[in-house]
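Chemist: Give me coordinates for this.
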Amino acid sequence: MNSYALYLRFLRENAPFLAVGALLSFLSSFGQTFLIAAFAGEIRTEYGLSNGDWGLIYMAATMVSAGVMVFAGGLTDRFRVRTLSVVVLGCLALSCIAMALNTHVIGLIIIIFCLRFFGQGMTSTISIVSISRWFIATRGRALAISTLGFVTAEAALPLSSVWLKSHLPWRMIWMGFAGFILLMIPLLWHLLKLERTPQATAKTDNAAGMDGAHWTRAQALRHPLFWTLAPVMALFPMFATTFWFHQVHFAEIKGWEHLSLVAVFPLGTFTFMGSTFLFGWAVDRFGVAKLLPLYLLPYSVAFIIHAYAPTIAWSALGVILMGLAGGGQATLPGSVWSTYYGTAHIGSIKSAAVALMVLGSAIGPGMSGWLIDAGVGFETQLLIYSATFVIGSIVMIPALRAATIRLPRAP
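Modeler: Here you go, the predicted structure:
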């Protein structure tokens, strides 16, 4: 049987579980920065906020979300996806309704926290953890397929939202988001009617990590590999979120129409889609250790291009490179923790890593907004971010080499 036939067989046999991962990753977009930032202009105007004020609110709410994720993420080790996802998505829908109805700044802070926690935090974590647990030998491939939901949302939602704002009140659009989420809950429930057994009731499906052990979160947090890799991988959401969050400001300083800038984002999304499958195949073929130090480098080049871009065409090239790196971010973090620490407690370990990433995505926009108000140009900031990606890539190499030696040998 050739590889194409094997791939089709893989899709056919695992379609419901792959669809769950893709659907959850799509629905996480309602708490992702690329969508919330599309409404930054309206939110700042409605509440009378400067770039720094809006960035500070976003940072504070997201930081609290990161702190809660450390504890809440472990719920994925205790409850079935079918049950937990319905509760989380219900809360996410209520958060969208609150965004549509709220008129107070204090309420805005709470709403941003809820969107970030239930959307970016819990929904995406449930997707990644469930796929990482359900698939072992084909984990990279499965993660790549599930990420298609996120890719589709990133391509469609910001552009359609900006277009819809010219025809509908922005608050009505958020009410529509809530309705869509609620409609997807019965579909998710149906797909999981034959849900695979979770870790809480099946101990034999666990894959071991370093030294043939099933690492707990406490053990992982005491191990140097975690504190080498997690902060570096948090650079991606930190600076990517900063770019998407300040997209309106970026268009303004370049003298471009916001809609024209958003129109090139799907180029990055299509690249993201292809890159995700490429990284998914490469993880299964070469292993995560060889790929992890490389995937941030396209982002470094992309930010240099954005900083000096004289036209949208140049920035489009930067967006394409961001999509190339995005495929690595979509597949590698989900694979690395399972590989080195095993899958028995992957939900708890992953939640700690996600908390750092969420924290990074909180610090980035707030810090950048403060720097903008202080007179540090956004283009100058992009060059600093570019250098940080290169440094982070170099730092990961010795830590990965030392940890890989301790992995159990394949029989």
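Chemist: C-alpha only now, for contacts and for neighbours.
Modeler: Will do.
Chemist: what helix or strand does the residue nearest to Thr138 when sequence neighbours are not counted sit in?
Modeler: Nearest non-adjacent residue to Thr138, counting by C-alpha to C-alpha, 6 or more residues apart in numbering: Asp284, 6.5 Å away. According to DSSP states H and E, Asp284 maps onto helix 265-286.
Chemist: Repeat that for Pro231.
Modeler: Going by DSSP H and E, Pro231 is in helix 224-233.
Chemist: List the buried residues of stretch 88-102.
Modeler: Going by neighbour count (16 or more other C-alpha atoms under 10 Å), the buried part of stretch 88-102 is Val88, Leu89, Cys91, Leu92, Ala93, Leu94, Ser95, Cys96, Ile97, Ala98, Met99, Ala100.
Chemist: To compare against the first, here's the next sequence to fold:
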Amino acid sequence: MTFKKIGSNFYYGWMIVFIAGLGIFFSGPGQTYSNSAFIDQYINDFGWSRSQVSGVYSAATLCAGLIMMFVGRFIDRFGQRTMMVTVGTLFALACFFNSMVSSIWMLAIGFFLIRLLGQGSMSLIPSTLVAQWFIKKRGFAFSIMTLGSFISAALFPIMNTWLIQTWDWQFAWRFWGVALLVIFLPFALFGVRNKPEDMGLVPDGKVDAKKKKSILGAATADPAQEDWTLREATKTKTFWFLIACIGIPAMVNTGITFHIFSIFDSQALSLEVAATVLSLMAVVGIPMSLLAGYLTDRLPTNYFLIAIFLIEIILLLLLMVTTNVMIAILFGAIWGIANGLERISLKIIWPNYFGRKYIGSINGIGTTMIVLGSAFGPLPFGYGFDLFQSYTPVLLVTLLFPALGVVFAFLAKKPSKSELKGSY
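Modeler: Purely as a prediction, here's the structure:
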């Protein structure tokens, strides 16, 4: 494979964006929008209750989340290429394991593996990779990468439903395991380079005459981009406000997505409508993510977090009255707008606020919070429905969290290292 150097019309960072987007796409088997298609299959085949499956899913996700901070450190230590190949291989094996589930304990192990390797690692690694290759164009690059996420969210519910109905749920898991090995791994192995400096390039692909002399040095970075260590970042109030902000959408979205088929069924809407809403959310999110990518290069990122939480409040209220197809379509469209903002803002805010040198460790903590938030999302919905035979009480209580998120996002201003003076 031939790479183009400085002066070429093609910047290899865009190839990196493509591979990162492919990685985000193949995080699908570990995401809740994919797993939701299997839940009723487990309940019907093994006789487990919805509370049992929800509890196992939450516990497995919680355990996976606690490990994600170490994955971030491994990225900083071993680099994105090594981690992407290793995680991709293990993730394929995890899919094959899930095709053999026959007990609640095997289900717990299977959920743990796909949440750690898929939802967590296969989302974290591409995000840290793109952050290394772009600074000025970071928002746009992230929006292109995120197309992989929306295509994944649009395709997986429909594909899984078709694979399960045509063959069975075991075949569906094996299908994605093979796809990871045959499609994703070759790109990760042969195409990924950890950072532009490894190829004699600089972030964003543009360099002036003076910077050419220091092409392999740290002077190529934007002077406005301060590189924070994890220890330094944790000493700022902003870091902890962001941690809270990032966990809330994960909890709300995972709770809704995990039970979306059951929620719609309780409101006399078909499984096909639920699958369509999941796909519509992804389709609407695509242009919204492109717009968000453009705007995040120009506006403070925490403004987008505020918008996300306000829209989530509307979504929760709307879901309580989604009793016909038209309202369901409206719900899916608004959900897509929220996700378009969320999938860019929650990824880009870490390198924008804390630089790119230690982005693996810092973003690893953020991803831990995302996974932990998603761990607690399904459980109250499952127990609430078993207790009240309705999702309305849980939806009402859940409104509290995005309301708090608005406050935290407003306070999460970009920090400066001058804040650290006197803190040691």
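Chemist: circling back to that earlier point, mind giving me the packing neighbours of the helix holding Pro231 of structure 1?
Modeler: Packing contacts for helix 224-233 of structure 1, counted by 3 or more C-alpha pairs under 8 Å, 6 or more residues apart in numbering; DSSP states H and E, involve helix 346-373, helix 378-404.
Chemist: Turn these into TSV, columns for mean neighbour count and distance to Lys193 of structure 1.
Modeler: Listed next are these as TSV, based on neighbours: other C-alpha atoms under 10 Å; distance: least, C-alpha to C-alpha, whole Å:
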stretch	mean neighbour count	distance to Lys193 of structure 1
helix 346-373	25	21
helix 378-404	17	38
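Chemist: okay if I get those as JSON lines plus distance to Phe239 of structure 1?
Modeler: JSON lines is the format used below for those (distance: least, C-alpha to C-alpha, whole Å):
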{"stretch": "helix 346-373", "distance to Phe239 of structure 1": "6"}
{"stretch": "helix 378-404", "distance to Phe239 of structure 1": "7"}
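Chemist: mind checking which of the ones you listed is nearest Phe150 of structure 1?
Modeler: Counting by C-alpha to C-alpha, Phe150 of structure 1 lies closest to helix 346-373 out of these; the figure is 16.1 Å.
Chemist: The closest one aligns to what range in structure 2?
Modeler: Mapped onto structure 2 using TM-score structural alignment, helix 346-373 of structure 1 covers residues 359-386.
Chemist: Pretty sure Ala289 of structure 1 sits against Ala399.
Modeler: No. Taking C-alpha atoms under 8 Å as the definition, Ala289 of structure 1 is not a contact partner of Ala399, at 9.6 Å.
Chemist: returning to what we had before: relative to helix 378-404, how tilted is the helix holding Pro231 of structure 1?
Modeler: With axes from the mean of the first three to the mean of the last three C-alpha atoms, to 10 degrees defining the directions, helix 224-233 of structure 1 sits at 160 degrees from helix 378-404.
Chemist: element containing Leu155 of structure 2?
Modeler: Secondary structure (DSSP H and E) places Leu155 of structure 2 in helix 138-166.
Chemist: That helix vs structure 1, average distance?
Modeler: Its matched residues in structure 1 lie on average 0.9 Å from helix 138-166 of structure 2 after superposition (mean C-alpha distance after the TM-score superposition for structure 1).
Chemist: got the buried residues for the next helix or strand after that helix?
Modeler: Next helix or strand after helix 138-166 of structure 2 toward the C-terminus (DSSP H and E): helix 169-179. Using 16+ other C-alpha under 10 Å as the test for burial, helix 169-179 of structure 2 gives Trp169, Gln170, Phe171, Ala172, Trp173, Arg174, Phe175, Trp176, Gly177.
Chemist: which residues are in contact with the helix or strand following helix 169-179 of structure 2?
Modeler: Downstream of helix 169-179 of structure 2, the first helix or strand assigned by DSSP H and E is helix 185-191. For helix 185-191 of structure 2, contacts defined as C-alpha atoms under 8 Å, 6 or more residues apart in numbering pick out Met15, Ile16, Ile19, Arg81, Thr82, Met84, Val85, Gly88, Thr89.
Chemist: Distance to Leu387 of structure 2 and secondary structure added to those residues, as a markdown table?
Modeler: Output for the contacts of helix 185-191 of structure 2, formatted as a markdown table (distance: C-alpha to C-alpha, whole Å; DSSP: H, G, I helix; E, B strand; the rest coil):
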| residue | distance to Leu387 of structure 2 | secondary structure |
| --- | --- | --- |
| Met15 | 50 | helix |
| Ile16 | 48 | helix |
| Ile19 | 45 | helix |
| Arg81 | 47 | helix |
| Thr82 | 47 | helix |
| Met84 | 42 | helix |
| Val85 | 44 | helix |
| Gly88 | 39 | helix |
| Thr89 | 41 | helix |
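Chemist: Report the two of these separated the most.
Modeler: Met15 and Thr89 (21.2 Å).
Chemist: Produce a PyMOL select command limited to the buried residues of the contacts of helix 185-191 of structure 2.
Modeler: Of the contacts of helix 185-191 of structure 2, the buried ones go into a single PyMOL selection, burial set by 16+ other C-alpha under 10 Å:
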select buried, resi 16+19+81+82+84+85+88+89
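Chemist: could the contacts of helix 185-191 of structure 2 go into CSV alongside distance to Asp386 of structure 2?
Modeler: Output for the contacts of helix 185-191 of structure 2, formatted as CSV (distance: C-alpha to C-alpha, whole Å):
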residue, distance to Asp386 of structure 2
Met15, 48
Ile16, 46
Ile19, 42
Arg81, 45
Thr82, 44
Met84, 40
Val85, 41
Gly88, 37
Thr89, 38
